[in-house]
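Peer 1: What follows is a protein structure lacking sequence information:
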């Protein structure tokens, strides 16, 4: 977490010359974050180094969100060629830690997060690429590309694609009109902020991969969280809360299950890749949770072809704890 060599000059150009640059966080990508401190002023330096990262999508979505009254970080400075952004600092109060420290707040905080999504989904989508069949398939394919080889399985990859092709049309039919899908809307990317007039008192982060797609996807991100356990009873209560605010189709629950299975399969592949390719074994500790969530989704009748593929190709012994020894290494 050493700041890029160009950071001091960039900060000086933004009016933050001489400010302290303190490590803040890395994430599962190549992006890194630093807190910038100048007296009483605080900001965040995002280092999104090219060619691995491009900060332009973050800027575009942030400006669209703030333009519609949501609390995305204000852009205080930018050097897009070097992949540097200076953005508003929302502090350290993430939803994840807040509800763990104050369990009595969990229901109220999640209701606010659902209300935010409901407001977002009443708007036409931001100008974004579509979350379409090709993207769904590419993401779901991370299981056969990374997880299956890691646990020593030679699987029917063509049959896997065919199984998803059999279920995804329901989502596609149900996704009109598309909404802005933030894609990583979960408790570690939602901040509790002081200004309750802005976006329900919740600040949004990590939306640079947003696409135009089905409204159920971000509900899945929030309620089937990869990094914390959400009680199934809370999940169902929040889905009912959402449906009381947004009109949904008769196929909405099936689409939610399909997108849950797709997202959870994707994350199993991503977390395996983070270990194998990027040397980050800590993500393997989340896999038992991901398998439990995936199996719950696969139980929905709409996912019968995909469930049949998993049952035939990834037996129980190659799922939940198959990489536990690597996570402990």
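Peer 2: Yep, that arrived. The shown structure was predicted, so the numbers you read here are calculated from the model rather than taken from an experiment. Numbering: from 1, shown residues only.
Peer 1: make it CA atoms for all contacts and neighbour counts henceforth
Peer 2: Fine.
Peer 1: Identify each of the strands in the protein and give its residue range.
Peer 2: Secondary structure of the chain (DSSP state E): strands at 20-26, 32-38, 41-47, 75-79, 84-88, 179-181, 190-192, 202-204, 211-213.
Peer 1: Reformat these as JSON lines; add distance to residue 220 and mean neighbour count.
Peer 2: JSON lines is the format used below for those (distance: least, C-alpha to C-alpha, whole Å; neighbours: other C-alpha atoms under 10 Å):
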{"stretch": "strand 20-26", "distance to residue 220": "24", "mean neighbour count": "15"}
{"stretch": "strand 32-38", "distance to residue 220": "26", "mean neighbour count": "19"}
{"stretch": "strand 41-47", "distance to residue 220": "27", "mean neighbour count": "21"}
{"stretch": "strand 75-79", "distance to residue 220": "28", "mean neighbour count": "17"}
{"stretch": "strand 84-88", "distance to residue 220": "27", "mean neighbour count": "23"}
{"stretch": "strand 179-181", "distance to residue 220": "11", "mean neighbour count": "26"}
{"stretch": "strand 190-192", "distance to residue 220": "15", "mean neighbour count": "22"}
{"stretch": "strand 202-204", "distance to residue 220": "16", "mean neighbour count": "25"}
{"stretch": "strand 211-213", "distance to residue 220": "13", "mean neighbour count": "23"}
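Peer 1: Which strands or helices does the helix with the most length in the chain pack on?
Peer 2: When the chain is parsed with DSSP state H, its longest helix is helix 252-276. Contacts defined by 3 or more C-alpha pairs under 8 Å, 6 or more residues apart in numbering; DSSP states H and E place helix 252-276 against helix 133-140, helix 142, helix 157-174, helix 216-223, helix 287-298.
Peer 1: looking at the ones you listed, which is buried most?
Peer 2: Sort the helices and strands packed on helix 252-276 by mean neighbour count, taking mean count of other C-alpha atoms under 10 Å, and helix 216-223 sits at the top with a mean of 24.
Peer 1: Which strands and helices lie in contact with that one?
Peer 2: Helix 216-223 sits against helix 106-121, helix 232-243, helix 252-276, with contacts defined as 3+ C-alpha pairs under 8 Å, 6+ apart.
Peer 1: Nearest to residue 151, out of the ones you listed?
Peer 2: Residue 151 lies closest, by C-alpha to C-alpha, to one member of those: helix 252-276, at 10.0 Å.
Peer 1: then this one, side by side with the first:
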């Protein structure tokens, strides 16, 4: 369970919620529901009629909730499944949200058949998102942002391992950025992960979309298919990618002349970019933000990076460095940290 907010903030949140519904303070019990990698915390509160709400505590000094509120309202107006906002106080950093329950998509990965079926549902939702969500007002997923994300890998992961950046890094970095920029622009959730898709019956709802940008159609696809919960075999992964390309072409989001090999290369490059970013972020969360549990996920995303580089044969030098230098250094560092 994540740590709760400070007592003064929690008390302020209780008073704020009470004021929204003209309730006595003593009647407002807040139960910690969830936290995430940021400073946000989520609480569940009950109304006299039995309905429940989720209260987001996002301290303004650490979290800017303006993008979340703007996107939530915009996407709800576009007919997309997002939590409804009942009340907002951006100055205080308090939001009252629709309660979507406690079941993320990841909790539905019981067996192979069920897992594949839910991934299909998630990709259906992704098509809806890309078709309906406007890109106006979203920050651009431009070369500067892509580069800052990639630089998390040497700045945090390689620095922790005391490894120099390999000579092959600049060429790979440039190629990954160029590949992303060559793709058309759609609304990108930017963390379209099974923890950020909530299940209610057979329905999926989007959460945690405050970092959305206008960027490549392949990004959210690989966030799902090469996320923290599964490592699909090459054939299954290719089947998902091919089906996504054909539908996106049929609906006009991808060029009708885009061939399968080119799109697979774009997907591999986007997946490599995200895996490198995640390796850096997880090291930063551990060593700068003192959050636990992230180092244990590094080998999983290293495998995702390996799978992605297999589709980028021009960068064999980097792939060889990854096996010969990076992997042994990571294995030693994890052993020192007591991570198996």
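Peer 2: Alright, I've got the coordinates. Please read these numbers as outputs of a predicted model, since none were measured by experiment.
Peer 1: where does the TM-score land?
Peer 2: The TM-score (TM-score structural alignment, normalised by the length of structure 1) is 0.89; 319 aligned residues with a C-alpha RMSD of 2.4 Å.
Peer 1: still on that earlier bit, between the strands of structure 1, which one is closest to residue 123 of structure 1.
Peer 2: strand 179-181 (7.1 Å).
Peer 1: To what extent does the closest one diverge from structure 2 after superposition?
Peer 2: Aligned to structure 2 and superposed, strand 179-181 of structure 1 gives a mean residue distance of 0.5 Å (mean C-alpha distance after the TM-score superposition for structure 1).
Peer 1: Please tell me which residues of structure 2 that strand aligns onto.
Peer 2: Following TM-score structural alignment, the aligned partner range for strand 179-181 of structure 1 in structure 2 is 186-188.
Peer 1: Now which residue in structure 1 aligns to residue 82 of structure 2?
Peer 2: Using TM-score structural alignment as the criterion, residue 82 of structure 2 maps onto residue 72 of structure 1.
Peer 1: Likewise for residue 172 of structure 2?
Peer 2: Counting by TM-score structural alignment, residue 172 of structure 2 lines up with residue 163 in structure 1.
Peer 1: who touches that match in this structure?
Peer 2: 305-306, 309 (C-alpha atoms under 8 Å, 6 or more residues apart in numbering).
Peer 1: Please name the residues that touch the residue nearest the centre of structure 1.
Peer 2: Nearest residue to the geometric centre of structure 1 (C-alpha atoms, centre = their mean): residue 184, 1.5 Å. Neighbour list for residue 184 of structure 1: 206-207, 218, 221 [criterion: C-alpha under 8 Å, 6+ apart].
Peer 1: how close does it get to residue 223 of structure 1?
Peer 2: For residue 184 of structure 1, the distance to residue 223 of structure 1 equals 11 Å [C-alpha to C-alpha, to the nearest Å].
Peer 1: Need the helices and strands packed on helix 216-223 of structure 1 in a markdown table (columns: mean neighbour count).
Peer 2: Output for these, formatted as a markdown table (neighbours: other C-alpha atoms under 10 Å):
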| stretch | mean neighbour count |
| --- | --- |
| helix 106-121 | 19 |
| helix 232-243 | 15 |
| helix 252-276 | 23 |
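Peer 1: Between those, which one is closest to residue 29 of structure 1.
Peer 2: helix 252-276 (9.1 Å).
Peer 1: For that closest one, grab the matching residue range in structure 2.
Peer 2: Per TM-score structural alignment, the counterpart of helix 252-276 of structure 1 in structure 2 is residues 263-287.
Peer 1: Counterpart of residue 146 of structure 1 over in structure 2?
Peer 2: In structure 2, residue 146 of structure 1 lands on residue 156 (TM-score structural alignment).
Peer 1: List the contacts of that match.
Peer 2: Contacts for residue 156 of structure 2 (C-alpha under 8 Å, 6+ apart) come out as 280-281, 283-284.
Peer 1: at 7 Å instead, please
Peer 2: Applying C-alpha atoms under 7 Å, 6 or more residues apart in numbering to residue 156 of structure 2 gives the contacts 280, 283-284.
Peer 1: swap in residue 279 of structure 2?
Peer 2: Residues near residue 279 of structure 2 by C-alpha under 7 Å, 6+ apart: 153, 157, 298, 301.
Peer 1: Let me have those in CSV, extended by distance to residue 202 of structure 2.
Peer 2: Below are those laid out as CSV (distance: C-alpha to C-alpha, whole Å):
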residue, distance to residue 202 of structure 2
153, 37
157, 39
298, 32
301, 29
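Peer 1: ok, of the residues you listed, which one's closest to residue 28 of structure 2?
Peer 2: Once C-alpha to C-alpha is applied, the member of those that ends up nearest residue 28 of structure 2 is residue 298, at 40.5 Å.
Peer 1: How about the closest one: what's its closest non-neighbour residue?
Peer 2: Closest residue to residue 298 of structure 2 apart from its sequence neighbours, by C-alpha to C-alpha, 6 or more residues apart in numbering: residue 279 at 6.2 Å.
Peer 1: quick revisit: which of the contacts of residue 163 of structure 1 line up with contacts in structure 2?
Peer 2: By both residues aligned by TM-score structural alignment, their matches' C-alpha atoms under 8 Å, none of the contacts of residue 163 of structure 1 is still in contact after alignment to structure 2.
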